Structures are given as C-alpha cells and as structure tokens.
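Asker: pasting a predicted model and its sequence here:
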Amino acid sequence: MARLVLCALALLVAGGLADPVRNNVPQKPADPVFAKRQMDLMTLFFHVLEPNYIEANKVIVNTWSLEKNIEHFSNVTAVTTYIKMLENQCCVPRAVPFSILEDEHKFEVVTLFNVLHSAKDYDTFYKTAVYVRDRVNPDLFSYVLSAVIVNRPDTKGIYIPRVFEIFPSYFNNGEIMTTAARINTHGDRLVDFYPSTYKWDKNVVIRWNPHLALLQQPEHTYSLLHSRLQPQLILLQRSLSLPGWLQTEALPVNQHRRGEWFWFLHKQLIARYYMERLSNGLGEIPELGHETVKDGTTRSFGTTMEFSSPVRPNNFNLDQPEFVNEVEQIYDYERRVRDAIDQGYVLNHLGERIDISAPEAIEILGRVIEANVDSPNVQYYKDFISVWKKVLGNSLVHEHQYFHHYIPLVVPSVLEHYQTALRDPAFYMIWKRVLGLFQQWQEKLPHYKPEELAMPQVAIEKVDVDKLVTYFEYSYMNVTSGLPMNVEEAKELYDQVSVLVQHPRLNHKKFQVRVNVKTEVAKTVLVKFFLAPKYDSHGHEIPLHVNSYNFMQLDEFVYDLPQGESVITRDSVETTGNEWTTSYQVWDQAEKASREKHLSAKNMYFQDVLIYHKHTLNPCSHVE
C-alpha cells in the first residue's frame, strides 16, 4: 500500500547553505576536433571483449612503445612500473573477473590511471589507451579509461558509454544473453521461432523475462525495486569521478568536498530506498547485526567472463568460522570511528588531533569512513565497508590460487561491483549502519541558531503540488556491443544485427510545484525541494526531528524573488531531467558534427560530466 509523503521546501540565501549538488552545468558546442575525439574514445569501449578491428588502431597496437615515448609522460615512475608489470605478466589476466576491492587489482588500476592521466598531450593519451586495450583485463580497462576521461582536462565533456551498453551481462541473465547470442549468429530469420523475440524497425527485441529478478523473493515489486538502472549508474559515476584511490590533486572539481559527497550520495540513495519500501508495503530497512541476514541473492547474474557470481542464501549466518577474522575487523574498525566521534577528534598519521566538532568536519569524517587516500590516517581508520561487502557477498576467494604467484583469482559478488551493488538488499543494510555513524556525529553538533536559518523578509504563503501519477512502461537496452562480431562485421566495422532487451521501469506523468511567496524586498534565494515519508511502516506519523534523516533532496535552483507577492513554479521535467542519451545517438551526432562544422556548433552539444546526475533525485516509488 502506498504511503503518504510530505513535500518540504527550503528557501536559503543564495550561496549560503548549499548541499553538494551542481545543477545547470553549462553545455559546450561539439566542434569537429571534439567530435572526432568522442568517436575515437567510444570505439575503445565498443566490443571491448574483442581485439581492435580498426586498421589505424592495429598499427598503434603493433608499433607504439611506452619506453620510446616516456618523455611524453609527467609520471615516469608509473610508466616504468607498468612497463615492468606488462613484461613480467603481473597484470590481471583478461580471462578472469576484476574486482576493485582486491588490493592487487587496485594497484594495477592506480598505476594504469597514473600512466594515462599523466600523458602530456591528447595524442599520447589516446595512443597509450589503444596500446593497452588488448593487453589488459577488459573490465579493468573500461573502468580506468572511464575514470581518466572524467578527470583529464582535454577530455572534459566526453560522453562515456553506459556500463550496460559495454557489459550487458551484468544486467541481463543467462537466458537473455543466450537468446541474444543466437540472434547474433542467425540474424532475424529465426525471430518468429523464439517466443521471446520480435522485430521492431531494424532491431530484434527480446521481451522482458520476469525471472530476471536477482533476489530470492516472490514479490514482483521487490525484484523491480532492486533493479533500478539509474541509481546503479549514479553510484558507478561517483566511483569514477571521486574514486577513493585517487589523490585530491588529480580531481578537476569538488576537490575539497569529496567526504561530504560520499555522505550525501549514500544518504540520498538510502532515503529513496526507504520510501520505495514503504510505498510497496515492505516495511523498514532491516538492521545489520552480527548474527543472520534474512534476504539472500540468487545465481541469476553473470560476469563478463561467464563466471557466475557468488550467492548468499536466505537467513545467511555470519557466525561461521571462515568469517571470524573479517567480522572482528569490521567491529574493530567501526569502534575506532565511534570512539573518534565520542571524543570529538580523529588522529592523523602523526598522532595529532584533528577536531571534528564543527559542521565543516563532515568532510574529514567522510574521508575517514570511506578510508580514501585523503584520509588523515588511512592506516588506523580502515575500510570496514569493503569488508562488509566481501562477507555479505559470500565471495568465492580462491585461497592460494594466484596468477604468476601474485594476482589473486577471485569471483566478486554483486556487492563488490559499483554497477550492481544496489541490487543486493545487504547494500542498504550496510549503509543504514554506516549512516548511523554520521547521525551519531551530527547529534553532537551545536544546534543552528534561529538567525542562521531565518529569512524574516520572506514568507512562504502556500505550496501546491499536482498529484503524482506513476505508471509502468518499457525501456529498451541495447546489448549489441556485448555480442561478438563475425568476420564480415569485423571487416566492415558495422553490427549487422541490433539486439534490444525489454525492461520494465516506473515513470510518472508531468507535474508542477507552485510556491506562493511574499517578499518585503527583492532577493536572490536558493530553493530546495525535499521528499520524505509522513508515516512509518506501522502507519504512525514520524516526528519531524526523527524524520529529518529520511529527507531526500529532489531539486535545487537559484531564483530571483521580486518585491511583493510572487509564485515560484517548477515543472517536473526541470527537476528530473530528460532521458539519458544512448551511445548510438551520441555516435550519430558526433559523426555528423565531425563532417559538418555548422551542424556541430548549432545543433549538437555534449554536456559536461556530472558527478551527481539529476536523475538520482527522481523518486521511483508509488506515491499518492
């Protein structure tokens, strides 16, 4: 049963109290040079499990030398290190799963990132990327290249293909991918033979399979609730823009707010998920203790290497001999953070105290809890969140099995991939617990004074919101890039068959928010919209001082209030944004822009990469 929600509004002095959300990012015209770079980099993602088929790239692969071009890199140490890693085969093999949570895998990620990021010019960067593409693990390559594109100044604004377009096996089960492979082999001549396929224009569509659900739950809504694409992509985008292993100096934006972003993003995700649970009658987010985890995961997810991801049975028992050390680590690392919160300070690597009793200290606390490289003491405040993921993911770590006695061979669970972590209910249990640490810290902060928040010259007279009407519709995921090319396709560099997979999604009709305001003097203000549940899972109204932790920020924008009475109107399309552009649409636009200068300047724009896409703020639960 849907629960009532409360829509809250905040008017703040512009430039004052602002959460880390960047809206109205300027767009820039795609000139032919930019469009050419867009196309060149996109080709490195397409069919990444296969070798380079482009003749120009083949030449680079066979002739480019890191050693002979080492003067074109600013980080010589990283280049020489990676040369030795390639020579000694100390890289993650192409035919095994990749996990960013494994230290040895992460070492290669950081080293390769430093190589590509330190290229002094675009030409060196691109040739190096082409050179390593066929030599390194495809998952690792795609992850690193994406992070470099986001953080290099000369690739700012480049569109990165969505991960479900690069690796569709992460988002579709074996039955769907098998059907897609058959279509890829036989073309559309057997479409009528397969009951789950049909022709649509020039595409072959595979109908949605209700058994796609990852979870061992019979409720249809429960499986859909954990398979939302948008939040999963947002979490991945954050890991590319602000990866915990990347030094602040290499970040082009938000250098001083990475800890706050870490808190804000996950608070948004948990608040949204909580409202979705209430809206679908699923109750509170379960507490994560040290005994059992009720909800499990099933074997319906495959990696890019055709390894089945680890499973967690229902009523998963944490009190097992093989988990003793990890569980002890978790509680020990958590205790160190709790002690720091109680004491009002953290210790840096020199043993010096850093005060965390002011609101601005959320930046420090966020870095400590994430245990990123900018933490004041990463050797003491360690990464307990990743340990939770490994334990609850029930990962198949092959002890004493290494590639060349160095690279551990692992099969990560859905919890250990940013693009799939939100499908596991354990993710939300972990983060409910982690946000409890932030809440413990916030409760010790001094209260705001009335004069810090009040705007006596501005009065909100009334707020009207149109009824929010939701409905299900189908979206279509293009999985063609994840299917192997035949000889003719590889020669012509063109996919003869386009395969789409049908997925249901929840959408809503357009609505408008109207705020009647009376102002004594003209003033520029920052407007924020929030959404929160009014009742808990038992039907009891949630007190405001408790409910503040459940508020999800929907929108934020600057508005010029005139003197007197006025009405602020905001359409839902301004809040939730437009449809995400697909890689194939971007490719078509870039191809035209590379040939027609007038078209590129007038009709084609690529938006700068957002750390936090506005779609994250769009509620996807049934709300009345």
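Answerer: Sure thing, it's come through.
Asker: switch to C-alpha atoms for all contacts and neighbour counts from now on
Answerer: Fine.
Asker: for burial, what's the neighbour tally of Glu352?
Answerer: Per other C-alpha atoms under 10 Å, the neighbour tally for Glu352 reads 11.
Asker: try Tyr222
Answerer: With other C-alpha under 10 Å as criterion, Tyr222 counts 20.
Asker: Glu452 too?
Answerer: Neighbourhood size, Glu452 [other C-alpha under 10 Å]: 10.
Asker: same thing with His400?
Answerer: 10.
Asker: three-state assignment of it?
Answerer: Of the three states, His400 takes strand under DSSP: H, G, I helix; E, B strand; the rest coil.
Asker: for it, which residues are in contact?
Answerer: By C-alpha atoms under 8 Å, 6 or more residues apart in numbering, His400 lies in contact with nothing.
Asker: please compare the first structure with the one that follows:
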Amino acid sequence: MTNTDLKALELLFQRPLEPAFTTRDSGKTVLELPDSFYTDRYRNDTEEVGNRFSKDVDLKIPIQELSNVPSLEFTKKIGLKNQFSLFNNRHREIASELITLFMSAPNLRQFVSLSVYTKDRVNPVLFQYAYAVAVAHRPDTREVPITNISQIFPSNFVEPSAFRDARQEASVIGESGARVHVDIPQNYTASDREDEQRLAYFREDIGVNSHHWHWHLVYPTTGPTEVVNKDRRGELFYYMHHQILARYNVERFCNNLKKVQPLNNLRVEVPEGYFPKILSSTNNRTYPARETNQKLRDVDRHDGRVEISDVERWRDRVLAAIDQGYVEDVSWARLES
C-alpha cells in the first residue's frame, strides 16, 4: 500500500462525468492509465489524450494493469445516461453485483486498477454508489475519505441558476477573497403562499438529504455478507427515521404548523404541489413536478412495475408482523425476534 494508491482512490470521487484520464485535484494530479483501460472512443488516441492531460501537473499516478479483466456486461442494463435508483429492483441487483466485484479485488493496488477501469464503463451514479460502498467496507481503504455526494453531484441538490451565478463569479473574480456569496432562493420549489413551504429549508437541507445517501452506503440492502450483515441494522433504521421525524415535528411547531399528518390513504389527493427544478446529473433532465391535488398512480416502466395495491400490501404486512410479533419467510417458516 502506498500513499499514491490512497490518493488515486480519493481522486475517483472527483469529476464523476469526465474520463478517468483527465486532470483532478484542481489540475494538479493525473492518473496514468494503461492503454487497455481506455474506452473504445479514445483507444486510437491514447498517446494524444494522455500527453494532453499530463502536462503541467504536479503528480502523475501510474495505474497498474489488471491481472483479470472483468466482464461488465451485467451493468449494461443501466445506460450511461439513465437515472440510477436503489428503489428499482433491477438497479439494486446490478449494484449488488458491482459491489461484490469491488470487494473481491485481492489487494489495494488491484482495487485501484479495477475501480479506474470500471469508472468509464458504467453508469456514473451506479459507479459512485458501488465504489463508495466498497471503500467504506474494505479493510485496506479505511483511510480514504468518502466525498459528500452533494459535492460529487451538486446539481442533484441545488437549483441550477445558482451554479450559473457561481461560475460567472469564479471566472471573473480571482481567488482574492473578493467574491460575493451566491444565494440559493428559498422558495424556488413552491410558492410562499403555501404554508408547508415554511419547512422547505428543512426538507431541502443539503446535509439531511446527503445523509440519506450516506446511510445507504453504510447499510446497503444487498451485497456481500460482510457488507450487509450488520448488528441491529433494523433497529438503527427505525431509530434514525424516528429521530429525523421527531426533529421535523419540532421544526413544524417552531413555524406555527401542526404535527405532520400520516399518509394513511394512498388513494386520496396530495394537496401540496412541489416543483423541484433540480437536474439529474447524468442527463441534465429536470425531475418532474407534482401538481396541486395530484393523486399517486401505478408505475409501469420497462424496467419495473409497482402498483398502489403493492405498497398497501407491503404496509399491511409490516403492521401485521408488528402485531403478531413474528414474520414468515418465503417458505412460511416463522422468524421471531
């Protein structure tokens, strides 16, 4: 293990939408890839692009050849520009297989090589998720800091016009300390005439939302046993959500709002509208709005189908298991706490 190995792993959290051979660390560092690591798009120009990005850098980190080149065919079901979601069963299974691949790397240097090779060949968000899970759980990467997801994909957290103003400020004013702050509009997701918008600052808090991503890194639902099998994970899952909801209710009381109402009936209209205006980092498409008084509907997509009745059935099973004090597995065997 060397410091450059750990540095290379840290750099893979930067510039997630750019090829691995481009400069990182504010232009100070570059990863020197073997020719076999270049994708088909750049394979005939390896020397040209390699020389272009290795000029005027402080540090060049050579990447070792892979002892065994893996097949990544299983990841192709999620296109490079598709939206990745852990709530999609197929996506979750693919992520689990990729995590298993990362965890099976025999040593740190081969893990670095495997990560660099994989990065430009799979969906960027899928890569960042599976890669971060592996970094968080491999014994030889415990010293590698995991970059906050809001810094990796900021357009998933901040309204786009703020970036336009920030880029203009950064390009015009040097790093002299004279740059002005760029404000994120408080009411860009709904009108301030809507009472619930008083809590927008909490629901849209970057820290709270990036915590949700980090929770899935620490407690992934699928993957190798050493990653998934955590002591008291169900209890901690309940405790974490209970605490966030308790804090949310306190914030509501401080804003002269009632305690949050449970969503008991999934078939009634949702009175509040919501207009996120944030962008998907992989394809620059905005997330759809929720109109005022909109009803939930069944989801029928090429990669999965979920009906309202499914969600109701899952909810009823959880409540029944709580009342009974046990659950049953697929073979009807009783599992008691």
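Answerer: Perfect, thanks for sending it. All values derive from a computational prediction rather than experimental measurement.
Asker: just the helices in structure 2 please.
Answerer: 3-11, 46-54, 89-103, 108-119, 124-137, 149-152, 160-172, 200-203, 206-218, 225-228, 233-254, 308-324 (DSSP state H).
Asker: residues making contact with the fourth one?
Answerer: This points to helix 108-119 of structure 2. The contact list for helix 108-119 of structure 2 (C-alpha under 8 Å, 6+ apart) reads 1, 5, 8-9, 12, 19-20, 37-38, 63-67, 72, 102, 105, 127, 131, 140-141.
Asker: which residues touch the closest residue to Pro32 of structure 1 other than its chain neighbours?
Answerer: Spatial nearest neighbour of Pro32 of structure 1, excluding adjacent residues (C-alpha to C-alpha, 6 or more residues apart in numbering): Ser594 at 4.2 Å. Going by C-alpha under 8 Å, 6+ apart, Ser594 of structure 1 touches 31-33, 35-36, 600.
Asker: need the max-distance pair from these.
Answerer: Pairwise distances across the contacts of Ser594 of structure 1 peak at 11.4 Å for Lys36 and Ser600 (criterion: C-alpha to C-alpha).
Asker: looking at the two, which one has more neighbours?
Answerer: Ser600 (22 against 17).
Asker: pretty sure that one is touching Asp588, no?
Answerer: No. Under the criterion of C-alpha atoms under 8 Å, Ser600 of structure 1 is not in contact with Asp588, lying 11.6 Å apart.
Asker: anything in contact with each of the two?
Answerer: Common neighbours of Ser600 of structure 1 and Asp588 (C-alpha under 8 Å, 6+ apart) do not exist.
Asker: for Leu288 of structure 1, see how far away the closest residue to His290 of structure 1 other than its chain neighbours is.
Answerer: Among residues not flanking His290 of structure 1 along the chain, Leu318 sits closest, at 6.1 Å (C-alpha to C-alpha, 6+ apart). Distance, Leu318 of structure 1 to Leu288 of structure 1, using C-alpha to C-alpha, to the nearest Å: 11 Å.
Asker: Leu215 of structure 1 now?
Answerer: Distance from Leu215 of structure 1 to Leu288 of structure 1, by C-alpha to C-alpha: 18 Å.
Asker: same deal with Phe438 of structure 1?
Answerer: 16 Å.
Asker: the two: which is more packed in?
Answerer: Phe438 (19 against 16).
Asker: next up, identify which helix or strand the more buried one is on.
Answerer: helix 425-442 (DSSP states H and E).
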